[in-house]
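> Just to be clear, the model below is a prediction. Sequence and coordinates:
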Amino acid sequence: MPQELKITMLGHRGVGKTSLLTAMYEQFDNTIGEADLQLTPDPESSALLQERLGELKALLNDFEATGGLEGTENPQSFKFGLGKFGTQSSLQLIFQDFPGGYLDGKDEEFVKKVMHECVAVLVAIDAPALMEANGKWNDLMNRPKQICDVFKRNYGDLKEPRLVIFVPMRCEKYLQNEEDTKKLLHNIKDKYADLLKFFSSENLLTKVACVVTPVQTVGTVVFSRVQEIDGRPHFHFRKNSHDAGYSPKDSDQPLRYLLSFLLKLHLDTKWGVFNRIRRWLGWDDYLKEAVRKSAFQCKSSGGFSILQGKDRFEIKK
């Protein structure tokens, strides 16, 4: 049986967690697949992701659309085998999604268990809520204070390395030029300042690596306007042309950073042979070299940034 590695996704309902995972899976062969790696979902994950992919593409049926995919009502585990193309998987990645309402205390024990087990956390950020109207809707949609509290409750006694990936979603509008990308990064650092301060504390500075990896989950739509109804925002998006198709961009980057982080952890002996995460990693030589090749395509400019723990990704050629 392949070794298991667990990753969770944090974000309140509607910020795009399922859209992110769908885009990551759908684009894998065109991105990380060049390293001759194969990502194979189990039957249940495959069926659900195919359904979600159809829903994402359907957003392009109209020139203007609102929102994205409906959020999940129950916890869901998406399981992927990772290994050499055409062979049995040597590593299993398990992405744990759960309803945004769980962050409100609906099932604190479940959240605690997930945060303890997962080597990496993807923090999904609704970019229009973060960027538009001076961040007027950010607290409502992204809940940065609430996200910070989750980490404080669960990372206070952290003993082993973890990776936190901030993933701005629906961010096509904010990646058009250098000025816009700088503003996107600035707003993330500003609105999540309390969380980043917590990560830079004495106990966590050497354990928690943080990166920002924007993902354009559709790629051909841009934010156009916001409509307020009953005190809640409804974000509208328009296609960049009438015949635009589904074309996500940079959906490979969160996974590239994750694999780079894991490989570095596997190679770094200072954490000792008894480190739990290192014991999980049953890497064979081929997988190590394939991941090494993939890691050199991690982006670190144009909206992408390593906020903390740069040494966690430094892998020699």
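Right, received. Where do you want to start?

> contacts and neighbour counts: CA atoms only from here.
Fine.

> What are the boundaries of the helices in the stretch 51-200 of the chain?
Listed in chain order, the helices of the stretch 51-200 of the chain (DSSP state H, counting those that start in this stretch) span 108-117, 127-131, 138-142, 144-155, 178-191, 193-199.

> could I get those as TSV with distance to residue 13 and mean neighbour count?
Shown next, in TSV, are the helices of the stretch 51-200 of the chain (distance: least, CA to CA, whole Å; neighbours: other CA atoms under 10 Å):
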stretch	distance to residue 13	mean neighbour count
helix 108-117	15	15
helix 127-131	13	23
helix 138-142	8	18
helix 144-155	13	16
helix 178-191	19	16
helix 193-199	20	17
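
> Comparison target below:
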Amino acid sequence: MFTRDEKLGRVMDVTMLGPRGAGKTSLLVSLYDQFQDVVGATALELSTSDHATRTTLQGYRQELRQFAQGVQRQKGIEGNADVREYLFGLGSRGKRPPQLTLRFTDSPGSLLAETGPMRDLLDAAVSRSAVLFVAIDSPALMERDGRYNDEVNQPELVMEFVRDALAAQGRRLVVFVPLKCEKYVATAAGARELGDQVKKRYASLISYISSLPAGLDGAKAGSVLTPVQTIGSMRFSRFETRADGVREVFRLSQIGGSYAPRDTDQPLRWMLRFVVNAYSHRPKTFGEWFVTWWNNADLPFTQGLRQFGVECKEHDGFEVLVRHPYLELP
């Protein structure tokens, strides 16, 4: 689950899969942007680990704020054709270097059905990832009886990537993340219907995850469902047919709307609940055992992870789809 890097230290890889325009990059920006607001009294800190990540996210943050104010109504962050890595340090507040590096790989949706060097980079990222975020375009899933779901979300191709990842050694967590879902989660009934549609359309993948045989050291994989509102103020309005295909159009939910993401913490909370269990059970060298015994160096970090994981939601559209011991509170 963890790898060692000479510069980054202990690394946990996360790959974001999903179609072009589903909102994968928006999720990443909102997740980082809102972390310090939701971390509460825990002693955790999430920081950018390199200049490229910091600069890129600052630019994307401005694009999201413009979209949230209704400056543009057809997209948030423009997709790109490159596999990009974003590095975040996660550790006890003020500790340098942080105890863990989270390496997020953001994959362009176009690569799901292509070959070539970029696809090779994506395949490598998927194979080493302990956590997979499956981004789902909610309007394509929900509108017109899911008429555009296969075309837009490409669930069969996504399943192939997930199966490849689960074939590798080690435990895995698959997080289904419906995005652009503001319209559907406005009510508890709507949120539950969104969850039901995810379970229906991705039933074969969820069944595959739950059917994996457990090894001698426990279950192979777990899965959770966590819808996220990365903008908050914009809701799906309609599909618009153009020469280049069908486009999604959004509208402000109220006059004077602004950037107000919600539940961006939930995928991270579930991921870190998984992480704290994995981190506690990780193989340690004699030196690490000695240092931990001598000064309890890991104690504030693991306690912070546990505190952060307490507020994972399991109702009104949020659900554990496939149970795993690492998803239980330690």
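The structure has been received and is ready for your questions. Quantities reported herein were computed from a predicted structural model and do not represent experimental measurements.

> After superposition, what is the TM-score?
With the length set by TM-score structural alignment, normalised by the length of the first structure, the two chains reach a TM-score of 0.90; 307 aligned residues with a CA RMSD of 2.2 Å.

> nearest to residue 31 of the first structure, of the helices of the stretch 51-200 of the first structure?
With CA to CA as the measure, helix 178-191 is the member of the helices of the stretch 51-200 of the first structure nearest residue 31 of the first structure (22.3 Å).

> So the residue mapped onto residue 47 of the first structure from the second structure: helix, strand or coil?
Taking TM-score structural alignment, residue 47 of the first structure has residue 55 as its aligned residue in the second structure. Each residue gets one of three states, and residue 55 of the second structure gets helix by DSSP: H, G, I helix; E, B strand; the rest coil.

> Residue 39 of the first structure now?
From three-state DSSP, the assignment for residue 39 of the first structure is strand.

> show me what contacts residue 76 of the first structure?
Contact partners of residue 76 of the first structure, counting by CA atoms under 8 Å, 6 or more residues apart in numbering, are 96-98.

> residue in the second structure matching it?
By TM-score structural alignment, residue 76 of the first structure lines up with residue 84.

> hey, where'd the strands end up in the stretch 151-300 of the second structure?
Remark: strands assigned in the stretch 151-300 of the second structure by DSSP state E, counting those that start in this stretch are 172-179, 221-225, 234-242, 245-252.

> Of those strands, flag the one that's most buried.
Counting by mean count of other CA atoms under 10 Å, strand 172-179 has the highest mean neighbour count of the strands of the stretch 151-300 of the second structure, with a mean of 26.

> what's that one aligned against in the first structure?
Strand 172-179 of the second structure lines up with residues 162-169 of the first structure when matched by TM-score structural alignment.

> That stretch against the second structure, how far on average?
Stretch 162-169 of the first structure differs from its equivalent in the second structure by a mean of 0.5 Å after superposition (mean CA distance after the TM-score superposition for the first structure).

> ok now that stretch, how far from the chain's centre?
Distance of stretch 162-169 of the first structure from its chain centroid, counting by CA atoms, centre = their mean, to the nearest Å, is 5 Å.

> I would like the residues contacting that stretch, please.
With contacts defined as CA under 8 Å, 6+ apart, stretch 162-169 of the first structure is touched by 15-16, 20, 119-127, 207-217, 254, 258, 261.
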